[in-house]
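Q: return a 3D structure for these sequence lines:
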Amino acid sequence: MAVLGPSGCGKTSLLRVALGLDAPTRGTVWAGATRLSADGQVLVPPERRRLAMVFQDLALWPHLSVEAHLRFVLSSVGVPKRDQEERIIRMLEQVELQERAAAHPGELSGGERQRVAIARALVTEPAAVLLDEPLSNLDLRLRRELLGLLKGLFAQRRMTAVYVTHDIREAVALGDRIAVMNAGGVVAVGAIDALRGSPEPLVRELLEGLTWSGL
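A: The predicted structure is shown next:
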């Protein structure tokens, strides 16, 4: 699911409520048949929701190597040490960082740092991953490359992902469905072809001028 909308419309707040960092003032957050938040209360804390997050600023730890980033989060969720090595090797291969395992964030390129953040989120095998405009600071070539990587990883793992963006090209490239937000609410949900026929002015405005030769 790609969540598309202008700055300030509530996209990041949506992710914070899903993570359990904020409680919804009304409504209920569900994961399958489990209520996570309701009636202004967080019922299941963030650490028990099995959700992973890729932040816009990446939030990498400068003193940890690429491998140590993955080992730290695996230890934090209780993965036995005997199983960590196999997961780390497999994950680094999937994001093509196996040759950079010993490097620290300050020694990596922007695209490589993005790959570390993605690997750190996925290595714990979460129930779902939330991504808050993770590619907004990259050039077009790197964005295209990493969108392809994300799409392949999500398909391979058959996992739920919610990708927040203000760029319609990213939403179309990655989202099986797109939710369009405005002023704190969702105004339309669907595949791109269905959204093109939406009566909502904001949806039509966002779709106008879409260049299919971009991403």
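
Q: when you work out contacts or count neighbours from here on, use the C-alpha atoms and nothing else.
A: Fine.

Q: confirm for me that Val29 is in contact with Val42.
A: No. In this structure, Val29 is not within contact of Val42 by CA atoms under 8 Å, at 9.1 Å.

Q: shared neighbours of these two, anything?
A: Leu36 (CA atoms under 8 Å, 6 or more residues apart in numbering).

Q: give me the element Ser37 is part of.
A: Assigned by DSSP states H and E, Ser37 belongs to strand 34-38.

Q: then Val203?
A: helix 201-207.

Q: other SSEs contacting that helix?
A: Here helix 201-207 touches helix 192-196, going by 3 or more CA pairs under 8 Å, 6 or more residues apart in numbering; DSSP states H and E.

Q: the helices in the chain, which residues?
A: Listed in chain order, the helices of the chain (DSSP state H) span 11-19, 66-76, 81-94, 110-122, 140-157, 168-174, 192-196, 201-207.

Q: on that earlier part again, give me the buried positions along the helix holding Val203.
A: Across helix 201-207, burial judged by 16 or more other CA atoms under 10 Å covers Leu202, Val203, Leu206.

Q: now the residues you listed in a markdown table, with distance to Val17?
A: Listed next are those as a markdown table, based on distance: CA to CA, whole Å:
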| residue | distance to Val17 |
| --- | --- |
| Leu202 | 24 |
| Val203 | 24 |
| Leu206 | 25 |
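
Q: alongside the first, I'd like the structure of this one:
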Amino acid sequence: SNDNGATWTNIGFSGGTHYGRSIVIDPNDSNTLYVALYNENVWKCTNAAAGSPSWTQLTTAPAIVEEMRFVETTIYAACGSSGIYRTTDGGTTWDSLNGSFIDTTQSMWQAVDGYVSGSNHIVFFGCDNGITPGSDGARSIVKVSIDNVGSIGYTDVSSTTANVDLTIPPEGRSWWYGTATSLEWYRVSSSFWLKSLSFLSLSNSLDCWTILSCQPPLPV
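A: Prediction:
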């Protein structure tokens, strides 16, 4: 869409059944897109503005990629039960960042965000057993999950140099806000049980959520 969503044009994957998990635009080249399809690796397009964009499957990527984020020219990826990965060469090769302590037997890694701090990348990964930040390209990682909140999954992470916002799905019934420096977390809503998916906004006081009046349509 080039008219703020009023109309849409299909640019790929129209045949068969495909389940899109994540899409990122190269911040250095708006014609280059990366799309993660469930159990189909990652696909790359370098001519997105063309009338008929072409796609190349990056078969060296993990089969399942739940979410991708660019930090400078590096793509970091949360890859379900495969753990966490990155690519520094446009998707040609993918490096595992799991080390010896990342749980890939019981955890589903599904959220990632990050930013630049000096010469380092500060990257946050979320899974159903916790949330983990890593510095220096995620080679150095510590767990900063919330204690004693029951069995919940972290489906989205948003980070800045000062704060980390953690989004828990409606069935988790709570939303959290944290500081990246002190690694302390604060519950900003104690109860959410939405019958349908909703987009929400948060006031500056961190204690008042509002269901937005304009919602995207549910899938058909």
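
Q: TM-score of the superposed pair?
A: Once the chains are laid over each other, their TM-score by TM-score structural alignment, normalised by the length of the first structure reads 0.30; 123 aligned residues with a CA RMSD of 6.4 Å.

Q: follow-up on the earlier one: out of the helices of the first structure, nearest to Ser37 of the first structure?
A: helix 11-19 (8.2 Å; CA to CA).

Q: what angle separates the closest one from strand 34-38?
A: Per axes from the mean of the first three to the mean of the last three CA atoms, to 10 degrees, the angle that helix 11-19 of the first structure makes with strand 34-38 is 130 degrees.

Q: hmm, back to that, looking at the helices of the first structure, which is buried most?
A: Mean neighbours per residue, mean count of other CA atoms under 10 Å, is largest over the helices of the first structure for helix 110-122, with a mean of 22.

Q: spit out the contact partners of Asp113 of the second structure.
A: Arg69, Val123, Phe124, Phe125, Val157, Ser158, Ser159.

Q: most surrounded residue in the residues you listed?
A: Phe125 (29 neighbours; other CA atoms under 10 Å).

Q: the closest residue to it other than its chain neighbours: which element?
A: Excluding the flanking residues, the one nearest Phe125 of the second structure by CA to CA, 6 or more residues apart in numbering is Val112, at 4.4 Å. Element membership of Val112 of the second structure, judged by DSSP H and E, is strand 109-117.

Q: between the next helix or strand after that strand and strand 109-117, how big is the angle?
A: Downstream of strand 109-117 of the second structure, the next assigned helix or strand under DSSP H and E is strand 120-127. If you take the same axes, to 10 degrees, strand 120-127 of the second structure sits at 160 degrees to strand 109-117.

Q: after strand 120-127 of the second structure, next one along is what?
A: Next along from strand 120-127 of the second structure, by DSSP H and E: strand 130-135.

Q: which elements pack onto that next one?
A: Under the contact definition 3+ CA pairs under 8 Å, 6+ apart, strand 130-135 of the second structure sits against strand 120-127, strand 140-141.

Q: out of these, deepest packed?
A: strand 120-127 (a mean of 24).

Q: quick one: that one to strand 130-135, angle?
A: Using the same axes, to 10 degrees: strand 120-127 of the second structure against strand 130-135 is 170 degrees.

Q: from Ile23 of the second structure, how far off is the residue nearest to Gly134 of the second structure when sequence neighbours are not counted?
A: Counting by CA to CA, 6+ apart, the nearest residue to Gly134 of the second structure once its immediate chain neighbours are dropped is Ile141, at 4.2 Å. According to CA to CA, to the nearest Å, Ile141 of the second structure and Ile23 of the second structure sit 25 Å apart.
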